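Peer 1: return atomic coordinates for the entry below.
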Amino acid sequence: KVICCLGSCAAENLLDTKIPVNKLRGKFYDWKGIQVLCTYHPLSLLRTPEKKKEVWEDMKFLISHLGRVLPKLGS
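Peer 2: As a prediction, the model looks like this:
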């Protein structure tokens, strides 16, 4: 099981922290024996499209962690 927190509100409440999402990204945390990955909220991507690349990296990290492989483009 893995939880992906989208945004600071989810991350702060689940992990009981005030650390901003940009500092929480890129590693897994434990919540009651479940691994948690944090990234930006979708609304944040609308406001700051430059963050999309970071979220894509987070999603690739999550997919790899789950032992999955992304399909190749055009497949």
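Peer 1: going forward, measure contacts between C-alpha atoms and count neighbours the same way
Peer 2: Will do.
Peer 1: isn't Cys5 right next to Cys38, touching?
Peer 2: Yes. Between Cys5 and Cys38 a contact is recorded at 4.6 Å, counting by CA atoms under 8 Å.
Peer 1: also this sequence, please, to line up against the first:
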Amino acid sequence: MEGQRLLVVQPLTPELQETGKRLICGDSSGAGAGELVYWVRGKEASFPFLPTEPPFDTTVVGIVRPAAGSGKRKSRKS
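Peer 2: As a prediction, the model looks like this:
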């Protein structure tokens, strides 16, 4: 696991509310603090790192990006 980056991930509900315990995940996506990510658990957690297979139970495999125009606009007061 030398040289592998680890992330602390908080699982969320579909409503983006915290649920469950935090996870320590391998990082295959280059995610940063505060980003919404997709993670996998189990043997598949080592697949992004092939041909090596670090002993990860969970790995971040993607960063969730909002669809264009789906975000809420903030109003500015003049």
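Peer 1: please state their TM-score.
Peer 2: The TM-score (TM-score structural alignment, normalised by the length of the first structure) is 0.23; 28 aligned residues with a CA RMSD of 3.4 Å.
Peer 1: Cys5 and Cys38 of the first structure: which has the busier surroundings?
Peer 2: Ranked by neighbour count (other CA atoms under 10 Å), Cys5 of the first structure and Cys38 place Cys38 first, with 27 against 21.
Peer 1: what helix or strand is that one on?
Peer 2: strand 34-39 (DSSP states H and E).
Peer 1: list the buried residues of that strand.
Peer 2: Neighbour-count burial for strand 34-39 of the first structure flags Val36, Leu37, Cys38, Thr39 (criterion: 16 or more other CA atoms under 10 Å).
Peer 1: how about the helices in the first structure?
Peer 2: With DSSP state H as the criterion, the first structure has helices at 8-15, 21-24, 42-47, 52-65.
Peer 1: now the last one and strand 34-39, what's the angle there?
Peer 2: Read that as helix 52-65 of the first structure. Angle of helix 52-65 of the first structure versus strand 34-39, following axes from the mean of the first three to the mean of the last three CA atoms, to 10 degrees, is 160 degrees.
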